[in-house]
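Novice: Following is a predicted model, sequence given first.
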Amino acid sequence: MFKKPSLMLRITVAKIFGLVVGIGWAIMLTAMPQAGIFDLLGYLLWWVTLGAMVGAFGVIDWLPVLNRRFTWWLRGPWIAGWLGLVAVMLAYGDMAALLQSYFQGFHLFNSPWWFVAACALFGLVCDLIATIAAGDGKETVQML
């Protein structure tokens, strides 16, 4: 999209995508009876921060241990899924109560572990958009 790869542009694009997803997530949470204002604001800030992390990790495009390229379709879901896993492990009880209040009769989506899959999907799309808009790898941090 732009001629010169840039890390700041990459992070900005990823944060804007995270803001859009966060606003959508907050709108969805308004339908849940137990969701308070801190839940709405917390999830909004979560998606923006997750976008920033996915954007910042776009610099890493090589895995020296495996001697392989770390492509966007692996890097984005990996970092976002990992951070989603950490979030679920830290707030499992609150997430479970929130989901059980919304999906009362339908038990497939009652599990907070679906949040990890949602984060991984977010990372895939976010890293794709950031890579198209601002590139990836060491070119994003070179000054000249």
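Specialist: Noted; the coordinates are in hand.

Novice: use CA for all of it now, contacts and neighbours both
Specialist: Noted.

Novice: And stretch 43-61, what's buried?
Specialist: For stretch 43-61, a neighbour-count test (16 or more other CA atoms under 10 Å) marks 43-59, 61 as buried.

Novice: Out of the residues you listed, which sit inside helices?
Specialist: Of the buried residues of stretch 43-61, the ones assigned to helices by DSSP state H are 43-56.

Novice: what sits up against the one helix or strand residue 77 maps to?
Specialist: Remark: residue 77 resides in helix 72-90, with elements defined by DSSP states H and E. Outside helix 72-90, the residues that touch it by CA atoms under 8 Å, 6 or more residues apart in numbering are 50, 53-54, 57-58, 61, 95, 112-113, 115-128, 131.

Novice: take a look at this one as well, against the first:
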Amino acid sequence: MLDHPSLLTRFMIGTGIGFLLGVVGFFWMPYVMPAADMMVQFGVLFWYTTLGFVIALVGVFNWKAVVKFSVPWWLRAPVTGAWLNFVLTLLTYNTMQNLLMSTYALGDTFTSPLWFVVEGAVVGLIIGFFATRYGGEKRIPVEQ
């Protein structure tokens, strides 16, 4: 399956890694954020699965016609992950802030929900690396 790049391989790897990270978040959340209910846990699970798929999908389109150059995977994947988590943070800012403030006793540094943007960049980098490494890039996955 991993012998030659393909679109299906790229999507399966991106979605699979996103799902695994979502499962980790699902089971880790009750210990880190006890105030989070089951709906938030399922939201994390489904969000990172979707994030993995979107990063795998965006990785196929590496030529950006607007700026007229190719964006490398190590820039494209973290920016996509950070952007999607930024939008999620804007939509659920108060909920995330309440969860973080009820959890951390480390002061005000880590209570900002905007840390989820950094987390999205790191997760995007991880997913983008494996999706590009095993699923291919540029025209290779499309031609197979």
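Specialist: All right, it came through fine. Because the structure is a prediction, the values reported are computed rather than measured.

Novice: what's the TM-score here?
Specialist: In this superposition the chains share a TM-score of 0.92, using TM-score structural alignment, normalised by the length of the first structure; 143 aligned residues with a CA RMSD of 1.5 Å.

Novice: could you dump the ones in helices among the buried residues of stretch 43-61 of the first structure to JSON lines with distance to residue 85 of the first structure?
Specialist: Listed next are those as JSON lines, based on distance: CA to CA, whole Å:
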{"residue": "43", "distance to residue 85 of the first structure": "15"}
{"residue": "44", "distance to residue 85 of the first structure": "17"}
{"residue": "45", "distance to residue 85 of the first structure": "17"}
{"residue": "46", "distance to residue 85 of the first structure": "13"}
{"residue": "47", "distance to residue 85 of the first structure": "14"}
{"residue": "48", "distance to residue 85 of the first structure": "17"}
{"residue": "49", "distance to residue 85 of the first structure": "15"}
{"residue": "50", "distance to residue 85 of the first structure": "12"}
{"residue": "51", "distance to residue 85 of the first structure": "15"}
{"residue": "52", "distance to residue 85 of the first structure": "17"}
{"residue": "53", "distance to residue 85 of the first structure": "14"}
{"residue": "54", "distance to residue 85 of the first structure": "15"}
{"residue": "55", "distance to residue 85 of the first structure": "18"}
{"residue": "56", "distance to residue 85 of the first structure": "19"}
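
Novice: so which of these comes closest to residue 100 of the first structure?
Specialist: Comparing those against residue 100 of the first structure with CA to CA places residue 43 closest, at 17.3 Å.

Novice: Hmm, residue 22 and that closest one touching each other?
Specialist: Yes. At 6.4 Å, residue 43 of the first structure counts as touching residue 22 under the criterion of CA atoms under 8 Å.

Novice: Measure the mean distance from the helix holding residue 77 of the first structure to the second structure post-superposition.
Specialist: Aligned to the second structure and superposed, helix 72-90 of the first structure gives a mean residue distance of 0.7 Å (mean CA distance after the TM-score superposition for the first structure).

Novice: Let me know the next secondary structure element after that helix.
Specialist: The helix or strand immediately downstream of helix 72-90 of the first structure is helix 92-102, counting by DSSP H and E.

Novice: Does anything pack onto that next one? Which helices or strands?
Specialist: Applying 3 or more CA pairs under 8 Å, 6 or more residues apart in numbering; DSSP states H and E, we find helix 92-102 of the first structure packed against no helix or strand.
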